[in-house]
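In: Quick one: sequence plus predicted model below, questions after.
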Amino acid sequence: MAFGIKRPELVSWKETVSRGEIAFLTHYWVDERFPGCKTVTKVGCSDINRLITWGTQYGLKPEWIDYKEAYPHFDLFGQHQQTIMKKEGMLNQLNRFEQK
């Protein structure tokens, strides 16, 4: 479940993913398996080959793609999330959660 985002942000992400474009969505996230991580960024794209190609440049493996709910995506968190979001020029998504 996504916390800290508004419905229009989620709808926009789903629409972008469905069009076969790379889309980023960061939200609050808590999972006991990943202590210290309070956010996750979902990087999605319905064009699986495009998503795999995008992920490969960051060392992400195709088997890490989550195929839930018809919106294939990688889950980024921790240092990997920070590094990739910086390279993608998307730190604004992370910064909005860091300030709270």
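Out: Now that the structure is in, tell me what you want to look at.

In: use CA for all of it now, contacts and neighbours both
Out: Noted.

In: Let me see the contact set for the spatially most central residue of the chain.
Out: For the chain, residue 42 is the residue whose C-alpha lies nearest the centre (Cα atoms, centre = their mean; 1.7 Å). Applying Cα atoms under 8 Å, 6 or more residues apart in numbering to residue 42 gives the contacts 23, 24, 25, 26, 73, 74, 75, 76.

In: Also residue 60?
Out: So residue 60 contacts residue 52 (Cα under 8 Å, 6+ apart).

In: want to compare, so here's the second one:
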Amino acid sequence: MAFGVNRRELNTWKDRVSRGEVAFITHFWLDDRFPNVRSVTKAGCADIEKLSEWGKKYGLKREWIHKRHDGFPHYDLMGETQLYVLKEEGLDDHIKRFL
């Protein structure tokens, strides 16, 4: 279950992903499979090759890209990887708000 972002933030992320930008959205998240995780960051881009190349600098594998049927492929970032990527990308506002 995702919560903590509004429709405008979600639509902005979708627009940027659709334009081929690597875009980020972080939200609170509860999933029984990950009991110690309270938030997730989605790093998305419609251009899978670009997203895969971006992910390499963080040790992310191409096969980890969640290729959604709705056209918003993304990596799901959690835990230490999430925090590291957010810091490296200068997304301190995501860290303050969700971590």
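Out: Yes, it's here. Every value quoted in this text rests on a predicted model; they were computed, and no experiment measured them.

In: Can you pull the TM-score for these?
Out: The TM-score (TM-score structural alignment, normalised by the length of the second structure) is 0.93; 98 aligned residues with a Cα RMSD of 1.1 Å.

In: returning to what we had before: quick one: the helix or strand containing the residue nearest to the centre of the first structure to the second structure mean distance?
Out: For residue 42 of the first structure, the element it lies in under DSSP states H and E is strand 39-44. With mean Cα distance after the TM-score superposition for the first structure, strand 39-44 of the first structure departs from the second structure by a mean of 0.2 Å once superposed.

In: Report the mean distance between the following helix or strand past that strand and its aligned residues in the second structure.
Out: Later in the chain than strand 39-44 of the first structure, the nearest helix or strand by DSSP H and E is helix 48-56. When the second structure is superposed, helix 48-56 of the first structure averages 0.5 Å from its matched positions, counting by mean Cα distance after the TM-score superposition for the first structure.

In: Now do the strand holding residue 42 of the first structure: which range of the second structure does it align onto?
Out: Alignment of strand 39-44 of the first structure against the second structure: residues 39-44, by TM-score structural alignment.

In: from the chain's centre, how far out does that stretch sit?
Out: What separates the centre of stretch 39-44 of the second structure from the centre of its chain is 2 Å, taken as Cα atoms, centre = their mean, to the nearest Å.

In: Kindly report the same for stretch 93-100 of the first structure.
Out: Distance, centroid of stretch 93-100 of the first structure to centroid of chain: 15 Å (Cα atoms, centre = their mean).

In: buried sites along that stretch?
Out: By neighbour count on 16 or more other Cα atoms under 10 Å, the buried set for stretch 93-100 of the first structure is residue 94.
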